[in-house]
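K.L.:
Sequence plus the predicted model coming up.
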Amino acid sequence: MKKLLFSSLMLIGPLVYGQNKDKLLHAIDIDAIRETKLTGYIGLAPTVMSKPAASTQVTAFLKKFPGKKYFTFPESRENSIRLLDSLPEKWTNHSAADLVSFKGVAQPGEYYVFQVGVYGAGQPLKNIQVRFSALNNDKGQSIKEVTCFNSGGISFKGEKFSKSLHLDPHNVLPLWFGVDVPENYKGLYKGTVEIKPEGLPATLIHISIDVKGNIIANHGYNDETKLSRLAWLNTKVAMDDGLTNGFKQVDRAQKNISILGRTIKLSDQGLPLDIQTFFDKNNELILPKGEPIIAAPIRFIIEKDGRELPLAAGTLKFEDHFPGSTHWETKLTNGDISVTIKGRADYDGFIGYSAVVTASKDISIDDIRLQVPMRPEKATYMMGLDKEGGFSPKDWRWKWDVLEKHQDEVWMGAVNGGLKLKLKGKNYQRQLVNLYYPFGPLHEPESWGNGHKGGVDIYEQEKTVMIKAYSGERTLKKGETYQFDAEFLVTPFKLINKDIQFNDRYYHSDIDTTSNTIRLAQEHGANIINIHHKKDIYPFLDYPMANDNVPDLKAFIDSSHTKGIKTKLYYTTREISVNAPEIWAMRALGDEIIYPGPGMATRTLVNPNGVHPWLGQNLKKDFIPGWVATFTSGKYKGRQDLSILTRPDSRLNNFFLGGLEWMCKELNIDGIYMDDLALDRETMQRTRKILERDRPGAKIDMHTWNHYNKYAKWASSLNLYMDMLPYIDHLWVGEARDYDRSSDYWLIEVSGVPFGLSSQMLNKGGNPWRGMVFGITNRLGWFKAKTPEYIWKFWDDYHIEKKQMIGFWNDEIPVKTDNKKTEATIYKGKDEVIVALANWTAEPQKCKLKIDWKALGLSPDQVTAEIPEIKEFQDGRSINVEKEINLEGEKGFLIVIKRKQ
């Protein structure tokens, strides 16, 4: 969520199984959206393609072509086809020759696009085939790179695909074509496009493109009106096995796999026999000796007649994709049952499995399950499956209910070692996130869910904590396949980068104008500016490359660089602004990119009183309205930016990456700010590679709204986005977050520490005293929050980034508090120690510090202790750290213990 009007509501969550037993009240600040209460104009004028023909005009047109079943209407890129349910008036004046010829003008090096509208006169058109020739000139030159975006392309996974095209009667299908013109080509190029619906004659359209003028810059990508950016839909940029910074390559010796700070040993069945972590308890060092995460091998079990069937393993075959991953495959058999196991391990800690079960005859079984036996000390905390992040329960029972629960995964672990398990099937579809989840929920896996028979039990068993994912009884049918997919993430992903944690200081403003932004950032100590959308230099959601704002945005970035300040842009996937000129071409692709939904009948927190009429007038149906941003000041004052939801795991991912590469090269951005993203892990890898290769030193920070409420259906945000975390530099854990929750909740849900990350607080600025227990502050510039600049100055004065952070979660911490309602973390240097002490209650508390002076390398009679003055945080005074300390409710101290000189 973006800019908010905080209206406090109390939600009582109807949680099944675990959480509902506690009858917890979730007091959250619901994001009642300020902009939706305002009005404004959209600023997009109708075009000649917006006006439908009158029925009399359509009838007169059809009479000119008696018996013709369908029509083709070549159209230039300047006139994006908008009407899908009627003929544009413009077309009713076409002659027979107009229907089968197109003439266009392009420049050398341009990615040139055009359209062909297909209209079904009175019957449905099925299986419409689209074929096209190369474009040739009279000198023997040939343009062979021609694409129809509707009929196929390159998927977000880099795979070629094709689509079947169909059209209802009296509707229009806009076919969009792309022609990649070489830089050294000039002249008149001719070719054909053939359109042939099943059972009907083909129509041959003659294409003529006159290539002339100077070589166009950057294939035409610099000018939105050319629509050349549609080429990004099929980009394969950064799709390789390369690593991202901060990781080491995958190494494999037989069945032993090594990645950064972790090792995985495989059994003959291809499943983990052992997983070890080498991270220290603060995630600051990688140690020579590892600690086991699992207590025994992970097992895939088939049970029949009350007993486990022994599964004989075949040969384990490997295929290495170094440096990034290694893949393997084997086959398990028992009589008439076989299981094909395919696995892979990636450099970031991902371990993916597909177990495909088949039977040569019908066989009734009791259960198919996966058992993950965790070491108790590596199952201290839990997040997921109806359990908010925090200490693990002794016993937990969970069942599938995807309509009411945004849940299919669980993480268990300690700070320096853990495991996330996500369950999937062959019917997996990435869900919508945030408050839109009910419009695009998870699919219950047909394998694991088994018609609501499946679930997950977590319980203590013989010095282990067992995660048992079961599916229940069923009959395996001869010839059918049952796909049990499972994904593991081994945490933490990386070492906490203390330079990022303490030296990346964000200015992130919520106002519409930017004239004072650089000055304010510089004056208050920020070195990174995040430019949100709904700004005078970046007006439209997820489309920072609009012609109208690019010059001002580029000038702002250049100016910030002269001041030594980085500038990052809001850029994510989930929604797209209606101001993106490519939206009409994306809509022409059916439901591939634009997520289908109830259209004008949609009601959400963003649209509580109905959908903006512009969307109904122009899109009409099959959409979900998204964010609404209303400008209250600046260049775009009075204007509204509307958006619609997009489909995850689509070619929009490629478009997103193409746009990112363009911004790196043309705008010199210093990274991106991602907001409740809808990306897959591989696209996130590509995102990181583009930034590192084109803009070394670029950063990614990620914001997430608290999904644990009735709107987002009870998901833990860091669980939801955990596979993104290896590629994130900073978290900004956001709205609807209750900072009065317990310290174990903070540790798992807010801090980022168990995953090798640092974080920041959002909701009303968080709690600075508790934040310092995790080394985090709020963000400068965001409304309703105190400035963090005075804590930043304290960091600088005491060189905190050079000290070792030892958290309260580490049982070896040399400074502990004797009051369980308080927590202490230290930042340890050779001659100086900072103690961050915080009260986790609203009432005053007293505590004494239990100090291991030897472990600190200090002597109590050779030190001084003080509470230094920090504006808006604490008053300065000396303190005796061996005496009782009084803490105000919800507050604390930063205490400096220093060796006497």
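P.N.:
That came through, no problem.

K.L.:
Going by C-alpha atoms from here, please, whenever you check contacts or count neighbours.
P.N.:
Will do.

K.L.:
can I assume I341 is in contact with H327?
P.N.:
No: in this structure, I341 is not within contact of H327 by C-alpha atoms under 8 Å, at 10.8 Å.

K.L.:
Of those two, which one has the most company?
P.N.:
Under the criterion of other C-alpha atoms under 10 Å, the comparison of I341 against H327 puts I341 first, with 23 against 18.

K.L.:
Setting the sequence-adjacent residues aside, check what's closest to that one.
P.N.:
Nearest residue to I341, sequence neighbours excluded (C-alpha to C-alpha, 6 or more residues apart in numbering): A355, at 4.6 Å.

K.L.:
what about the one you found, distance to L476?
P.N.:
14 Å (C-alpha to C-alpha, to the nearest Å).

K.L.:
could you pull out the helices for the stretch 501-650 of the chain?
P.N.:
Assignment of helices within the stretch 501-650 of the chain using DSSP state H, counting those that start in this stretch yields the ranges 517-523, 550-562, 583-587, 613-618.

K.L.:
separation between the residue nearest to I341 and E308?
P.N.:
17 Å.

K.L.:
same question, D280
P.N.:
D280 is 38 Å from E308, by C-alpha to C-alpha.

K.L.:
related to what we said a few turns ago, okay, A355 and L476: which has more neighbours?
P.N.:
A355 (23 against 19).

K.L.:
Could I get the contacting residues of the closest residue to T244 other than its chain neighbours?
P.N.:
Counting by C-alpha to C-alpha, 6+ apart, K689 is the residue found nearest to T244 once chain neighbours are left out, at 5.9 Å. Shown in contact with K689 (C-alpha atoms under 8 Å, 6 or more residues apart in numbering): 238, 243-244.

K.L.:
now those as CSV including secondary structure and distance to L273?
P.N.:
Below are the contacts of K689 laid out as CSV (DSSP: H, G, I helix; E, B strand; the rest coil; distance: C-alpha to C-alpha, whole Å):
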residue, secondary structure, distance to L273
A238, coil, 33
L243, coil, 26
T244, coil, 28
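
K.L.:
Just give the closest residue to H452, not the sequence neighbours.
P.N.:
W400 (5.9 Å).

K.L.:
Run through the residues that contact the one you found.
P.N.:
Shown in contact with W400 (C-alpha under 8 Å, 6+ apart): 407-408, 444, 449, 452, 454-455.

K.L.:
one more structure, for comparison:
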Amino acid sequence: PGLYEGEIAVSAPGAPERVLPLRLTVGQDVVADGGAGEPWRLARLGWLDSALAQDDEPVAPFTPVEVTPVEITPVEVTPDEAADAAGGHRLTILGRTVELGPDGLPRRLLSAFTPAVTRADGPPRDLLAAPVTLDVGHRLEHGPLSLDRPGPARARWSSRAAGRDVLLHTEGELEADGFLVVRATLEATADTEVDVTLDVPVREEIARYAMGLGLTGRACPAAYDWNWDTPTRNQDAFWLGDPAAGLQLSLRDEHYARPLNTNYYREKPLRTPHSWAGDGAGGVRLRTSEGVRRLSAFSGPLALRAGESRCFEFRLLLTPFKPLDPARQLSERYFHAYVSPAEIAEYGANVANLHHATPPNPYINDPLLGADALH
């Protein structure tokens, strides 16, 4: 509290500067909750960009990301032992395990969710029939994989690779809920041509169902072809798996911005990823052979000038995310209107959903303006 004094200088083209004195008196009273309880102060505007709870701490029931180095064993071993021994890092989260190869790409994905998805401690099942690969059309020599943990709920890694006329910088991260993203930036050190293909080979016994890229949920087809036509298709992701183990592949670049949804979509639609769409030849294909469903995203031939780069980002959502609680979740019955609790109970519902723009919650994102009615 007290008197604060200062000056404000005001200037404009073609006019002399004017210096105005400023006196600000701060009173003794403290505004409760920063003024959030008094809508006329517009204090809640500060909440719009709040970073509250944006940290790397796990949220129940998710568990911290556990990191275990995996050594490369040069001696001959069985295929299963080789999978356990091959290099990189093993990252463990609730019900799932991600094993990274030296190139920073997943070489194994395992799910321990039970068939009913009510527990996450069942026998681990491999989703992948072989490691995920990213072929850029050039032979690459990979450097060491570095990994760190900004916090318990996130691990991140990076690696670099060099080849004739190209450099590849790979960055990735895994969060405790099963969000895995890899950003591979390919830079040309001389004028060259590249043809990028991402291969995700999933076991056919796992990939029983599929959805996305124009397909509604259904039994997974043996073959499927899709090409980029964002203005009419509005798609960039494909899921395949079964209820207890699956993955969604989403293709992006450095310019990705989440689109708006429902009737607001056209105001901010999906952006076509410049890298994956290539020069018009990019697309996605699914093929099935010898017990493997191979999901491939490709750019087609790309001509890069020296110093030019393209970012090939892909996200894998590892499903399911957490165990179900049928006794609790299937007992919820929703009511979507503003009536008395007695009427809601008589209807048989036990959860009331008060939508905005209807009484007693007339203002979107600001229930305080209707606090008296809501009380």
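P.N.:
Received, thanks. These numbers were taken from a predicted model, which means no experiment stands behind them.

K.L.:
related to what we said a few turns ago, and the helices of the stretch 501-650 of the first structure: which comes nearest G117 of the first structure?
P.N.:
Among the helices of the stretch 501-650 of the first structure, the nearest to G117 of the first structure by C-alpha to C-alpha is helix 583-587 (11.5 Å).

K.L.:
The second structure: matching residues for that closest one?
P.N.:
Across the second structure, nothing matches helix 583-587 of the first structure (TM-score structural alignment).

K.L.:
For stretch 319-336 of the second structure, give the aligned segment of the first structure as residue numbers.
P.N.:
Under TM-score structural alignment, the match for stretch 319-336 of the second structure is residues 491-508.

K.L.:
Report the buried residues of that stretch.
P.N.:
491-498, 500-508 (16 or more other C-alpha atoms under 10 Å).

K.L.:
For L100 of the second structure, give me its contacts.
P.N.:
Contact analysis of L100 of the second structure by C-alpha under 8 Å, 6+ apart lists 87-91, 106-108.

K.L.:
Could you do A60 of the second structure as well?
P.N.:
Counting by C-alpha under 8 Å, 6+ apart, A60 of the second structure has no contacts.

K.L.:
and the gap between it and G278 of the second structure?
P.N.:
From A60 of the second structure over to G278 of the second structure the distance is 41 Å, taken as C-alpha to C-alpha.

K.L.:
just D33 of the second structure next, same as before
P.N.:
Here D33 of the second structure is placed at a distance of 52 Å from G278 of the second structure (C-alpha to C-alpha).

K.L.:
Tell me which of the two has more neighbours.
P.N.:
Neighbour tally, D33 of the second structure and G278, criterion other C-alpha under 10 Å: the higher count belongs to G278, 21 against 9.

K.L.:
what sits against the aligned partner of the more buried one in the first structure?
P.N.:
When the first structure is aligned by TM-score structural alignment, G278 of the second structure is paired with N450. Listed by C-alpha under 8 Å, 6+ apart, the contact set of N450 of the first structure reads 471-472, 474.

K.L.:
N450 of the first structure in helix, strand or coil?
P.N.:
At N450 of the first structure, secondary structure determined by DSSP: H, G, I helix; E, B strand; the rest coil is coil.

K.L.:
can you confirm M702 of the first structure is in a strand?
P.N.:
Yes: under three-state DSSP, M702 of the first structure sits within a strand.

K.L.:
wait, which of the helices of the stretch 501-650 of the first structure is closest to S878 of the first structure?
P.N.:
Among these, helix 517-523 comes nearest to S878 of the first structure, with 30.4 Å by C-alpha to C-alpha.

K.L.:
Which member of the contacts of K689 of the first structure is positioned nearest L11 of the first structure?
P.N.:
Closest to L11 of the first structure, out of all of the contacts of K689 of the first structure and judged by C-alpha to C-alpha, is T244, at 41.4 Å.

K.L.:
Isn't Q28 of the second structure up against P1?
P.N.:
Yes: applying C-alpha under 8 Å as the test, Q28 of the second structure and P1 come out as touching, 5.5 Å apart.

K.L.:
can you pull the contacts of the residue nearest the centre of the second structure?
P.N.:
With distances taken as C-alpha atoms, centre = their mean, the residue of the second structure nearest its centroid is F179 (5.3 Å). By C-alpha under 8 Å, 6+ apart, the contact list for F179 of the second structure reads 315-318.

K.L.:
So which of these are in helices?
P.N.:
Of the contacts of F179 of the second structure, none are assigned to helices by DSSP state H.

K.L.:
Most neighbours out of those residues, which is it?
P.N.:
L318 (25 neighbours).

K.L.:
Distance of that residue relative to A219 of the second structure?
P.N.:
19 Å.

K.L.:
what do you get for A161 of the second structure?
P.N.:
In terms of C-alpha to C-alpha, A161 of the second structure sits 38 Å off from A219 of the second structure.

K.L.:
Which one's more surrounded, the two?
P.N.:
Ranked by neighbour count (other C-alpha under 10 Å), A161 of the second structure and A219 place A161 first, with 17 against 14.

K.L.:
so the more buried one sits right up against A184, yeah?
P.N.:
No: using C-alpha under 8 Å, A161 of the second structure makes no contact with A184, being 10.4 Å away.

K.L.:
Need the overlap of contacts for these two.
P.N.:
With C-alpha under 8 Å, 6+ apart, A161 of the second structure and A184 have common neighbours 168-169.

K.L.:
neighbours around the residue nearest to D675 of the first structure when sequence neighbours are not counted, how many?
P.N.:
Leaving aside its sequence neighbours, D675 of the first structure sits nearest to H703 (C-alpha to C-alpha, 6+ apart; 4.8 Å). Applying other C-alpha under 10 Å, we find 23 residues neighbouring H703 of the first structure.

K.L.:
how about the host helix or strand of A82 of the second structure: buried residues?
P.N.:
According to DSSP states H and E, A82 of the second structure maps onto helix 79-85. Residues 83-84 are the ones in helix 79-85 of the second structure that count as buried (16+ other C-alpha under 10 Å).

K.L.:
if we can go back for a sec, which position in the second structure pairs with the residue nearest to I341 of the first structure?
P.N.:
That one, A355 of the first structure, aligns with A184 by TM-score structural alignment.

K.L.:
what's the average distance of whichever strand or helix holds its match to the first structure?
P.N.:
Assigned by DSSP H and E, A184 of the second structure falls within strand 179-188. After superposition onto the first structure, strand 179-188 of the second structure sits on average 0.7 Å from its aligned residues (mean C-alpha distance after the TM-score superposition for the first structure).

K.L.:
give me the stretch of the second structure that stretch 73-91 of the first structure matches.
P.N.:
So stretch 73-91 of the first structure sits over no part of the second structure, by TM-score structural alignment.
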